[in-house]
Structure formats: C-alpha cells, structure tokens
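A.B. asks: following is a predicted model, sequence given first.
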Amino acid sequence: MELEGTQELQADPQTVWAALFDRDVLERAIPGCETLEQTAETEFAATVKLKVGPVSARFKGGVELSDIVPLVSCTLSGKGSGGIAGFAKGAARVTLEDLGETTRLTYSADAAVGGKLASLGNRLIKSTAQKLAGEFFANFEAILAEQAEPAPVPEPAE
C-alpha cells in the first residue's frame, strides 16, 4: 500500500529538521503513542495504541532514520507487532523544501500489514493510514507553532 502527501509547515527547514529528530516532539505528534525511547542517534523504540476498524491493539516496534541528507531528506523505516492483531511495517521518504518563511514537507510511503489487520481490507487500512498521517502532521504543526511563540516577558519586580 502506497501513501503520498505534502504538508506546508509554518517554520524554516532547520526547525522542521530538528523537530523530526526530537524524541519529545515525535512522542507528542505520533497518534496513540504511549512511549517513545531513543535507543541510538537515529533509532527509536515505541509503543503505540491504535484502532483500525474493529481491531484495537498495542503495537511495539522500532523506527530507524537512514539515507540522511541534512536539512533536505531522510528515510524513516519502521515495523511493529500488535500480537494477535498482526504486524505493520513500512518506510517513508521525507523531503523538505525551503519556501522562505515556510517549509514544504513531502512524503512517499509504502506500508504492509499482516495477521488479523490484513483481513480488514486495503481500503479500510489505507483510509486509516491516511487519517493517522493527517493527525501526525496536524500535531507536528501545532507543536512547531507552540515552539515558535515567544516566551512571555516577566513583569519587573517592584
């Protein structure tokens, strides 16, 4: 199953790039993420609780970033097991384009599922994957916006 998308983010490429490698940002942005642990500079272990149609499962797995071209592109590869629900694995190529005050993030992903999840049908799985990607980028953009807000200036003590 293939997924593609583009998101225009209200931040410069350096900020977006740093956020893509920031454990705290990713943990908050990933829908259903319960834990995210950085196991190496470009590797993470995660536990994510998801519902796909009638199947709800807690997936444990890992994500690795590779083919890294700083501030330009990288590949995220991951796989997870949801026990009786099955497994999911995939890879996404992420590319950043500097648009001046904003950054265009483009992704092209390929994913596969097995077990009980595979019995749900490609249309349901693809629509759920697209919904989750949309949620991730909405969360990601909200976090970037939070970080861009200037810190409040404390009032001088009298």
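C.D. replies: Happy to help now that I have it. Residues are numbered from 1 along each chain as shown.
A.B. asks: hey, let's count contacts and neighbours off CA atoms from now on
C.D. replies: Fine.
A.B. asks: could you give the number of residues near the closest residue to residue 21 other than its chain neighbours?
C.D. replies: With sequence-adjacent residues excluded and distances taken as Cα to Cα, 6 or more residues apart in numbering, residue 21 is closest to residue 42, at 7.6 Å. Residue 42 has 13 neighbouring residues, counting by other Cα atoms under 10 Å.
A.B. asks: show me the contacts for residue 42.
C.D. replies: Residues near residue 42 by Cα atoms under 8 Å, 6 or more residues apart in numbering: 21, 64, 65, 66.
A.B. asks: kindly report the same for residue 128.
C.D. replies: Contacts for residue 128 (Cα under 8 Å, 6+ apart) come out as residue 52.
A.B. asks: use this one as the comparison:
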Amino acid sequence: MQLTNQQSLPVGQAQAWEALNDITLLQAAIPGCESITPTGPNQYEALVTAAIGPVKAKFKGKLQLENLQPPTSYTLRFEGQGGAAGHGKGSAEIRLEAVSARETILHYTANAQVGGKIAQIGSRLVDMAAQKMAADFFATFNLRLQERYQVAPEPAPAAAAQGGFARFVAWLRRLFGAA
C-alpha cells in the first residue's frame, strides 16, 4: 500500500516541526492511540487500537525516526503486531515546505505492507482505512496546532457553517414552498 498526500498546517515551519516531534500532541492526534513511549534516541513504542474493515485490534508498534533534517524532513520507520488481526510494517517520508510565517505544507509518502487477517480483507478496505486515519489525524492535529499557537481557524463558508437542523428546515421550506 502506498499513500501520498499533502496537508496545509496553520503554523510556520519551525512550529510544525516542533509539533511533529511532540509525543503528547501526536498521541492526542493519532486515532486510537493509547500511548507513545520513548525507548531510545528517536525510538518509540506505541499502542494503538485500530479498526480496518471488520477487523479491530490493539497494535503494539515500534517507531524510529531517521534521516532527520530539522526543520525540513525525516523518515519514520514503523512496524506493529496486532495479534491474530495481523501485522504491518513500512516507512513514511515527511517533508515540511514553508509557505509563509503562518502556513506550512506537510508532504508525506507512506509505504506499508500488511499481513494476517488485515491482508485478507483486501487492499481497497485497507487503503480506505488508512486514508480515513490520515484525515482524522490531520483534523485533530490542525485543531491542536490552532489551540497551541492561538491560530484563528479558517472561516467556514456560509453553507458549511449552517447547522444540520437549519439545513433541514431550509430544505423543508424549499420542498413545501414556505417562505
């Protein structure tokens, strides 16, 4: 499986680098992460509960940061065991691109191999689960960045800002021609 994407972060490059190396912030942002514990220089153990299709398991993993080029890039190597659910290993290339003092683009390419029950459910479900986990991570990570660095969130478009009940009422009015 390969996952390549980029994400806009609402902070400068140095702040983004600092946040990407803060295990407390990362633990709060990684979906299902129960703990991240340092085990050596740039080495960590993580405990994450994840659901991939019908398979839900607690994965115990090892993480290692390599090729550190502060505040620009690093490589993250990972491997994890989920008991009967299976196992996975791989790496991710992380690169930060400064856009301005208040915006950084995070580019990433992750490659992973999975085995066991996880591999049996099919690559499409595994890819979808990985994409959802990445989207959930970045949604939470960006909120934490905004809180930490007092960054105002981007204003939502009027239609998106409208609550669910208000959209429902507007739909009913259009449907029945009420003013």
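C.D. replies: On my side now, so go ahead. The structure displayed is predicted, hence computed values, not measured ones.
A.B. asks: please name every helix or strand in contact with the lengthiest strand in structure 1.
C.D. replies: Secondary structure assigned by DSSP state E gives strand 55-69 as the longest strand of structure 1. Packing partners of strand 55-69 of structure 1 (3 or more Cα pairs under 8 Å, 6 or more residues apart in numbering; DSSP states H and E): strand 43-52, strand 73-81.
A.B. asks: switch the ones you listed over to JSON lines; also include mean neighbour count and distance to residue 35 of structure 1.
C.D. replies: Formatted as JSON lines, those follow (neighbours: other Cα atoms under 10 Å; distance: least, Cα to Cα, whole Å):
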{"stretch": "strand 43-52", "mean neighbour count": "17", "distance to residue 35 of structure 1": "5"}
{"stretch": "strand 73-81", "mean neighbour count": "20", "distance to residue 35 of structure 1": "13"}
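A.B. asks: closest to residue 120 of structure 1 out of those?
C.D. replies: Of all these, it is strand 43-52 that lies closest to residue 120 of structure 1, at 8.3 Å by Cα to Cα.
A.B. asks: which residues touch the aligned partner of residue 78 of structure 1 in structure 2?
C.D. replies: Aligned by TM-score structural alignment, residue 78 of structure 1 pairs with residue 78 of structure 2. Going by Cα under 8 Å, 6+ apart, residue 78 of structure 2 touches 61, 62, 63, 64, 89, 90, 91.
A.B. asks: so which of these wins on neighbours?
C.D. replies: That'd be residue 63 among those, by other Cα under 10 Å, with 22 neighbours.
A.B. asks: which residues touch stretch 3-11 of structure 2?
C.D. replies: With Cα under 8 Å, 6+ apart, stretch 3-11 of structure 2 has contacts from 16, 101-111, 127, 130-131, 138, 142, 145-146, 149, 151.
A.B. asks: lovely, talk soon.
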